[in-house]
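A.B. asks: structural data only, the sequence is not supplied:
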């Protein structure tokens, strides 16, 4: 049965209002999704109807009409897709919406003519109304929003936009200020009858009157970030970060279900932009297990088309906006060329020529063809697949004190074996194009991530050749981590995305939510890290070699062993195995994370990355330590690496580790199968206790102290009583003894006196006569 796809795609780089900053990647996002839909319909009987609104075409009314006149044509077996790439914002919500918005703010999409001539943004309540209208015919509805839902993302809300000091420059952030005007309910796309019907008819005593309830429609939503976060643009690709990785995932495997598509996109976005958290929701959770767009876009062998014209010569129909990489170095993007009628393009020995990318333009790339087995006819069209990509460089912007910058620039030039330019990083002249900034300030080097202005490592003291080289080695450490984090399944992988199942368990129960959120728990007054276990199961019919890596937020890459100390394991069909032989894995937040104690931070991110290959490969080449430890104990990271096994994934690992590649013409001319690995990843976010939990712990500790005091007093008081009683007894005995002694002395004195008186009576006194 034939199906129809009705797509409403909206991309806005430039806005009518002079108060709204421009963007650069929104139109490119729409160009890529349009091309993807046109190339990937699985059934020739399926039909595609795209309504594209670019810049000035994307007025508020045009978007509303696009829903009502275009998407509402979709029937029960069809697909309705709304894709918006542009600015997002918020506006003050009327009191009737406060039951839905605790912060009293509506989320909005900023249309081209928003905030001019009393034109309002398109509020989330209005989008819900439009979705409900489309869903009346029960199509498969998908909403994709690459915009920010928070206000004040580009400047402070108190800035005076009319001031000469206010400069509307490109920021790479898809957000504008909150609309603070009081919006009347009559400005919403709701008739008076609809407004009345949407208010609760509950009894006034329920306090439910005068509350708005959103009209319901069945849909799946993929959003670039949380409603309090900023959606960023990929500065070098001129695309939205979310759109770039979302479409990259789809181009590699268009048959992914929504849950797996989100897993991959989310992990890639957050590995490079930690403060942007893509979101997924569905009115029915079962929808998340359906293939993207209901399966109407399926898995196909991905190829480019090669043509010849007088202006560009030989070229492929893909350029910078498609993610084609150009390199000035020895590494080039390489292609294998096939006749247009060849079905299986995974067998490289069937290629009739090879080519290299010589120039990357926005929507096409010029190529240089060599190694022709037969002369290519300029009148014919050919297929091409990518066989090799240059590993991407980390773009570094140098700024600060001149002496420090000069030392850093010299270190970049001699970072490889002390003789040649760094193999991992390259200097850029524009801050907005950089991934990181190396700042020389106050006799110290600071490494700052441009996307969130976060300091990545402790400052490196001194402006010397040694300290500058230490800073460059730290940047190379980060570059290798990013390259490993972004290894993804090839477009034409022979291994399906669900070949090996990775499951995470906590307390004997599998965790199905994604991303996985774990929290420290209070136990007897102590905070204990969460515990997980990980299991792999080979669901395919082939033996597969599996490696499980943990990529930490401190740029470490560690291998998680399965049996003994073995990082990799060959899984037979149907076999399952537990990481660490089934032992518990503690998700501990490092005490030195952010150079503060653990309770100073709320979240720490780990990426569990599973790499599956048909052939065994040396995963030890991917392992590296914590950047802080490596930075304090630097080692030579430029050691030459030799890989004995010859397969495409080992070649990729070798490039990541050493950038040493063999010239294409000298590679062994033996049959080789294209693309023989697959990757998947799970993002785990471990949270430290929030304020409430911290208070609970303190209260428990206080109660525990009081309990111990009570027990102590209960045990000590009898002892004190006994001691006091003994003292009192001793005192009484002492007093009694003193009384006895006093009585004895008194009796003795009385006795002596009596004796004296008696003697006087017995011997009377006589007087001498002579004296008389």
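C.D. replies: Yes, it's here. The structure presented is a predicted model; accordingly, all values stated were derived computationally and were not measured.

A.B. asks: use CA for all of it now, contacts and neighbours both
C.D. replies: OK.

A.B. asks: residue 501: helix or strand, and which one exactly?
C.D. replies: For residue 501, the host element (DSSP states H and E) is strand 500-506.

A.B. asks: give the buried residues for that strand.
C.D. replies: By neighbour count on 16 or more other C-alpha atoms under 10 Å, the buried set for strand 500-506 is 500, 502, 504.

A.B. asks: one more to weigh against that first structure:
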């Protein structure tokens, strides 16, 4: 069932005396209405906007009941208020609900007219409790003052109306008719599934500022910017972080607040996920514990590995991410929800910035060595010549913490996974077995590092380059598996389709990671192919079970087809490696490329590439094969990139 957003937006500037007029509230709700129309779309949005003279107490309460009341259990109900807040004395009958005997109120356009009143916190809570009774997710945004001791600021307009001096009878409260006062709910926070985003603390004032030549509420302007710039489904914590940084950069003594009776609601997507997914920029801001990016371990940011760590280029939040960055950042500590960074040079702490990943640490493959003592010692000695960025041997007795285990036997070395007895590769025996085992481990390490390569800070959507693999039946997309079977001795053919779904040019590469640790990059002559907006391409491939493997008893192989997408041209051909052959040292790359696994149907091959890193992605790909890359090139262009994979299982019956 499609989630619908039922939104009621109220903005009042033209208050009659004695309530001071405002000048940014109508701008607030009209701008926010535009955000909702653009992000949610007309088919999923039920919108009512009340401004100035239309925003009477009767109209607001009726819309809360009639319009938001139509939200069903799978929907979202939003009440957005931009206008004056105030206070009033609580009627004695309701003192048990209000210890300080003062109610926070929203000032409707006619609230101070004879026979009309402010909308008190208890009334709003009661009305919204009726809305959320259906099970819908209820959201309240209040861009107003809700304190009693605020004073006017000499430079900023504050959204605080003077208290209503009239004595208000309890019978005038919505939901508090005689005999029902005990059921009234106190304060702003409604009951049910809800979240409240307030402009400021109860002791502060909500201010108006000038943004882009127009008067705006500081909170409303910050919220619009946050939802415009944020991608994905930002949580309430994410939104609070962004609006807090924005508001603090514009005004003093105003701290937005998020309130809820259920703390788990704070990790839900803003507006309950009613905003469709868009790419989420990786942002950098200064928090009490220092500079940090808003991605951590749960987002896939890897912990530093020795002196290697995630590196980032920093740009203005709404600017381009090409050209020279404002600063560079290096991750120093990865926390669950964010990562602390070291910034060079320092930037203005009052702003939020965009960060783009330029380098990722790839930890070495940890190998434990067990078995016959003399052979194990010889293997450890040979490992001293290995690329320490690819392979690292754990201390004796630490095999249980290793990624792979090498067992030294009289016949040679057996490479397995911990707890698995079946060899991962054939037994390595004969002359120079130690050096060949280390080379095999290095090749497996390169394959494993590439197969798991992701960009935790990408701004590209998951479907930026749409990938489908088909063989005449239903196509399979990213993350899926296509199963193929030989027809007699004829290998099955299939096609990979790639299509740029974005409005910007992209480059894509198709890599084949074979089950026997080969990496083929010859799908396109230059390694990657340019795809303009809406452009597509197709690659015809053949699923193969090699004759030698088949004769030895292997009847099924699994290929990982990895699509690497980038905003800049890149060359993945330096990744190419032959199938793993433990019988001899790896042979040099052949001009026509390897022939096992899923290969180009026309037999074409590109051979190896291997030029100097021109972009940050080239450097990341280079880091898959070795850590011996030297310092980061100063002129390397910063690319945004992502990886997606489809799996192909080819069966060749006996």
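C.D. replies: Great, that's in hand. These numbers were taken from a predicted model, which means no experiment stands behind them.

A.B. asks: tell me where the stretch 451-600 of the first structure has helices.
C.D. replies: Secondary structure of the stretch 451-600 of the first structure, counting by DSSP state H, counting those that start in this stretch: helices at 465-485.

A.B. asks: what about residue 566 of the first structure, neighbour count?
C.D. replies: A count of nearby residues for residue 566 of the first structure, using other C-alpha atoms under 10 Å, gives 12.

A.B. asks: got it, and residue 345 of the second structure?
C.D. replies: By the criterion of other C-alpha under 10 Å, residue 345 of the second structure has 9 neighbours.

A.B. asks: one more: residue 426 of the second structure?
C.D. replies: Should you count by other C-alpha under 10 Å, residue 426 of the second structure turns out to have 16 residues around it.

A.B. asks: the first structure: which residue goes with that one?
C.D. replies: Using TM-score structural alignment, the partner of residue 426 of the second structure in the first structure is residue 458.

A.B. asks: is it true that its match touches residue 629?
C.D. replies: No. With contact defined as C-alpha atoms under 8 Å, residue 458 of the first structure does not reach residue 629; the gap is 10.6 Å.

A.B. asks: common neighbours of those two, please.
C.D. replies: Listed as contacting both residue 458 of the first structure and residue 629 by C-alpha atoms under 8 Å, 6 or more residues apart in numbering is no residue at all.

A.B. asks: all the strands of the stretch 551-654 of the second structure, residue numbers only.
C.D. replies: 556-566, 599-600, 641-651 (DSSP state E, counting those that start in this stretch).

A.B. asks: could you dump these to JSON lines with distance to residue 339 of the second structure?
C.D. replies: Listed next are these as JSON lines, based on distance: least, C-alpha to C-alpha, whole Å:
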{"stretch": "strand 556-566", "distance to residue 339 of the second structure": "24"}
{"stretch": "strand 599-600", "distance to residue 339 of the second structure": "41"}
{"stretch": "strand 641-651", "distance to residue 339 of the second structure": "20"}
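
A.B. asks: so which of the ones you listed is nearest residue 327 of the second structure?
C.D. replies: strand 641-651 (20.0 Å; C-alpha to C-alpha).

A.B. asks: what about the closest one, distance to the chain center?
C.D. replies: 22 Å (C-alpha atoms, centre = their mean, to the nearest Å).

A.B. asks: post-alignment, that strand versus the first structure, mean distance?
C.D. replies: For strand 641-651 of the second structure, the mean deviation from the first structure after alignment is 2.2 Å (mean C-alpha distance after the TM-score superposition for the first structure).

A.B. asks: where does that strand end up in the first structure?
C.D. replies: Aligned using TM-score structural alignment, strand 641-651 of the second structure spans residues 677-687 in the first structure.

A.B. asks: state which helix of the first structure is the longest.
C.D. replies: Using DSSP state H to define each element, the first structure has its longest helix at helix 691-762.
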